[in-house]
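A.B. asks: just to be clear, the model below is a prediction. Sequence and coordinates:
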Amino acid sequence: MNSSKKLFEKAKEIIPGGVNSPVRAFGSVEMDPIFIKKAKGSYIYDVEDNKYIDYISSWGPMIFGHGDEELNNVAIEALKYGISYGVPSAVEVEMAEIITDAYKGCEMVRMVNSGTEATMSAIRTARGYTKKDKIIKFEGCYHGHSDCLLVKSGSGTLTYNVTTSLGVPQDFVKNTIVCEFNNIKSVKDAIEQNKNEIACVIIEPVPGNMGVVIPDMDFMNDLRNITEENNILLIFDEVITGFRLSYGGAAKVFNIVPDMVCFGKIIGGGLPVGAYGGKKEIMSVVSPLGAVYQAGTLSGNPLAMSIGIAALKKLRNNPQIYDGLEKKAIKLEEGFNKNIEKTGINAKVVRYKSMLTIFFTEKSVNSYADVMNSDTKMYAKYFKGMLDSGILLPPSQFEVMFMNQALSDEDIDFTIESNLKVLSSI
């Protein structure tokens, strides 16, 4: 069996950086990546057959754990009927029905193949519907790698024209405004400075790409009110949170109805999938009904739809799953906090529902600026220590631990014990 090291050396010759998504390179934790052979339940196994308790959960969608038998059986049955038709199928209609029934304000939905496609298409739709060009996003919120969203915020409240990737022309981001998460004044200022020019505001209702930052509810409610008052569409990017925080997503938890919503990950049961939707009036501008063009050969493919439908029905019919996930996260949070107090280390645990991050900082974490004060070198030491203990955490300080249903009390107890040992040693 090839070792992870050998595989990585080979991969670097034929894949950029040796990985198909940057965080997998483990660069943020200053080590080479491990290569995975298989996963089952709460465990993931590398090519050397080392076993780890998995807190990545494929970045969120593995709510039931890996290799759920019910979903596996659905996949096997679906394969018998084909994996791509290129023309409509009944499962696409069923999926749309489930999503529109579950998510308030999502009256029509279009399937795509990734979260990036979903956010890109939602923004294009918002611009087409409003006939305005500018958009607002928030620093620390990631919405995929489409050109107009690869924008970095500087030290000021509002920043224009600073891309975070080569290959993105300045003209592509000139209409993107970056505001501060949890700071409603930055949004008010942006709207005031760009009167009647802003098509939409897109936000991760609970950020999952700078670590967990808990949204201030006054900020979220004010954001809804301000966008309505100024005829600006509010887009919830629920690629991570949709159907993880609750069956109706963050919108249900917050009791806030956005104009548009983006989904991913969970609605395919872990297969490549995405979707964007919203009010019927807005979605009616999408081709072939309207003049906003978007298409995809594999969108709504029957394999992903079949597994996604099974996953969503399982969540719908077993609401206690959400309580169970949160209880696991609370147990972990409480255990980590006790260990932090015992060791006196500078760290903060931030949890929202079944999402959790340990930040190595002495300050409270309420914003992107707070996140950026974290000690990434300390996190790298912590990550390695936990990995050596048989626990796989996100290989970056700025990512999230996701609970899954397969995690046992023994798994969590062992994780808390390991956390104490590692915090004591770094």
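C.D. replies: All right, it came through fine.
A.B. asks: going by C-alpha atoms from here, please, whenever you check contacts or count neighbours.
C.D. replies: OK.
A.B. asks: tell me how far the longest helix along the chain lies from the chain's centre.
C.D. replies: Among the elements of type helix in the chain, defined by DSSP state H, the one spanning the most residues is helix 320-343. The chain centroid and the centroid of helix 320-343 are separated by 21 Å, computed with C-alpha atoms, centre = their mean, to the nearest Å.
A.B. asks: so the most centrally placed residue in the chain: helix, strand or coil?
C.D. replies: Among the residues of the chain, I240 comes closest to the average C-alpha position under C-alpha atoms, centre = their mean, at 3.0 Å. The three-state assignment at I240 reads coil, by DSSP: H, G, I helix; E, B strand; the rest coil.
A.B. asks: mind listing what's buried in the longest helix of the chain?
C.D. replies: When burial is assessed from 16 or more other C-alpha atoms under 10 Å, helix 320-343 yields the following buried residues: 321-322, 325-326, 328-330, 332-333, 335-337, 339-340.
A.B. asks: which other helices and strands contact that helix?
C.D. replies: strand 348-352, strand 355-359, helix 409-425 (3 or more C-alpha pairs under 8 Å, 6 or more residues apart in numbering; DSSP states H and E).
A.B. asks: pick the most deeply packed of the ones you listed.
C.D. replies: Relative to the other members of the helices and strands packed on helix 320-343, strand 355-359 carries the highest mean neighbour count by mean count of other C-alpha atoms under 10 Å, namely a mean of 25.
A.B. asks: below is structure B, check it against A:
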Amino acid sequence: MSRNKELFEHSQHFIPGGVNSPVRAFGSVGGTPIFFKSAQGSKLWDEDGKEYIDFINSWGPMILGHAHPEVIQAVQDVAKDSLSFGAPTARELEMAQEIVKIVPSIEQVRLVSSGTEATMSAIRVARGFTGRDKIVKFEGCYHGHADALLVKAGSGALTFGQPSSAGVPADVAKDTLTLSYNNVEELQQLFDQQGDDIACVILEPVVGNMNLIVPSEEFLNTLRSVTEKHGAVLIFDEVMTGFRVSLGGAQELFGITPDMTTLGKVIGGGLPVGAFGGRKEIMQTLAPLGPVYQAGTLSGNPVAVAAGLKTLELIQTKGFFESLSQQTKKLTDGLTDAAKELGIKFCARSVGGMFGLYFSEQPPNSFQDVMTSDREKFNAFFHEMLSQGIYFGPSAFEAGFVSAQHSDEDINFTIECAKKAFQKI
């Protein structure tokens, strides 16, 4: 028996489903999840010693590649002084200053420990600031597993065919209004009817949790105009896109400045860090200045912040994002061309260091479009690629990620593997 299979079978006795996050269970694609032991650069090694080219990158944060020596050194230097204080540190201030400098919408920021915590807190602040209860999200977008946001969620919830979760009281979900992504008419109609009762709108400005979906210019412009008109807070959930699609995130890329932004992943460099920030007048409703309560013992953890600061420093080198975007586009163009040559109904696209793979004729623009793609074909493709040492996300509903360590050799090898996989499925 393989070590992976042995570990998975044993894990199921002690961990629900054998995993600590649902998508890891391979529930969508079938088979045994991979247990990884080590990583370096663009490569992973599992418990059986097999090597993989990694296109998950810990779902985004390993933008510099795995075990970057400068990030590891920063962590080691800080860890020797203590792993946690539960009190302020100078590095928290450094991180706050860096985020405010880079992200257009953020004048003040508070650090937390996860993306879920960041989005949950941002919505609480928006409700406190506006004095309203209703929030708007978009079908297929995932903003963490807080109760009010698990309404037609994306990512792992889609994988298991549960648009919302058991255990969420109806009274909690009743103030969450769900719209179709990229549907301008629906958005305008809702705000015409209920705009003055809406506290905030939250969205992934490039969706990564129902595969990669790109917003239309009209959709983003309408979002900004209707929220401004009705005094609702516009929240960009940039947990995935922050420092991934461009240095200043999707808001810099598209030229739309939200009122609040949530961050995670890259700002931790692989360790648990999240953040939420925005206009000063909104952020100052937080305790100890204002009536909105939020707290966290491990917020601004010194080791996690050290990893994040070094990561943010290194991604600001000249040409970093141009190179990252070029490598990602090289991958998606190569895969699309390979499928076309073989007559396979497939397409791919990228934004910055993120990409999407679709077994459909055109890239999707909404949840409804995603659901029409051929998921059986994706599952077969996933396993064929896995057998050749290519690790994509184990779900047709997940975006992929390229790191600065993915070489031309990595990309070319992946395309060659895809040609073989396309011939078999």
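C.D. replies: Yep, that arrived. As the structure is a computational prediction, the values presented were derived from the model and not from experiment.
A.B. asks: ok so, going back, to V109 of structure 1, which of the helices and strands packed on helix 320-343 of structure 1 lies closest?
C.D. replies: Distances from V109 of structure 1 to each of these were compared using C-alpha to C-alpha; the shortest belongs to strand 355-359, at 26.1 Å.
A.B. asks: quick one: residues in contact with the helix or strand just after the closest one.
C.D. replies: Reading on from strand 355-359 of structure 1 to the C-terminus, the next helix or strand found by DSSP states H and E is helix 368-371. Identification of contacts with helix 368-371 of structure 1 by C-alpha atoms under 8 Å, 6 or more residues apart in numbering yields 139-140, 180-181, 210-211, 359, 363-365, 398.
A.B. asks: got it, and stretch 48-66 of structure 1?
C.D. replies: With C-alpha under 8 Å, 6+ apart, stretch 48-66 of structure 1 has contacts from 1-4, 37, 39-45, 240, 244, 265-267, 269-270, 387, 390-394, 400-407, 411.
A.B. asks: cutoff 7 Å now
C.D. replies: Where contact means C-alpha atoms under 7 Å, 6 or more residues apart in numbering, the residues beyond stretch 48-66 of structure 1 that reach it are 3, 39-45, 240, 265-266, 269-270, 390-394, 401-406, 411.
A.B. asks: stretch 176-183 of structure 2: end-to-end distance?
C.D. replies: Distance between the two ends of stretch 176-183 of structure 2: 17 Å, counting by C-alpha to C-alpha, to the nearest Å.
A.B. asks: now do the helices in the stretch 51-200 of structure 1.
C.D. replies: Taking DSSP state H, counting those that start in this stretch, the helices of the stretch 51-200 of structure 1 run over residues 69-79, 90-102, 115-130, 170-173, 184-193.
A.B. asks: H145 of structure 1 is nearest to which of those helices?
C.D. replies: Using C-alpha to C-alpha as the criterion, the shortest distance between H145 of structure 1 and the helices of the stretch 51-200 of structure 1 is 6.2 Å, found for helix 115-130.
A.B. asks: S186 of structure 1 - how many residues pack around it?
C.D. replies: Other residues lying near S186 of structure 1 total 18 when counted by other C-alpha atoms under 10 Å.
A.B. asks: highest mean neighbour count out of the helices of the stretch 51-200 of structure 1?
C.D. replies: helix 115-130 (a mean of 24).
A.B. asks: mean deviation, that helix versus structure 2?
C.D. replies: When structure 2 is overlaid, helix 115-130 of structure 1 sits 0.2 Å from its aligned residues on average, using mean C-alpha distance after the TM-score superposition for structure 1.
A.B. asks: list the helices and strands that helix packs on?
C.D. replies: Using 3 or more C-alpha pairs under 7 Å, 6 or more residues apart in numbering; DSSP states H and E as the contact definition, the elements that helix 115-130 of structure 1 packs against are strand 198-203, strand 260-264, strand 274-278.
A.B. asks: since that was my last question, I'll sign off now.
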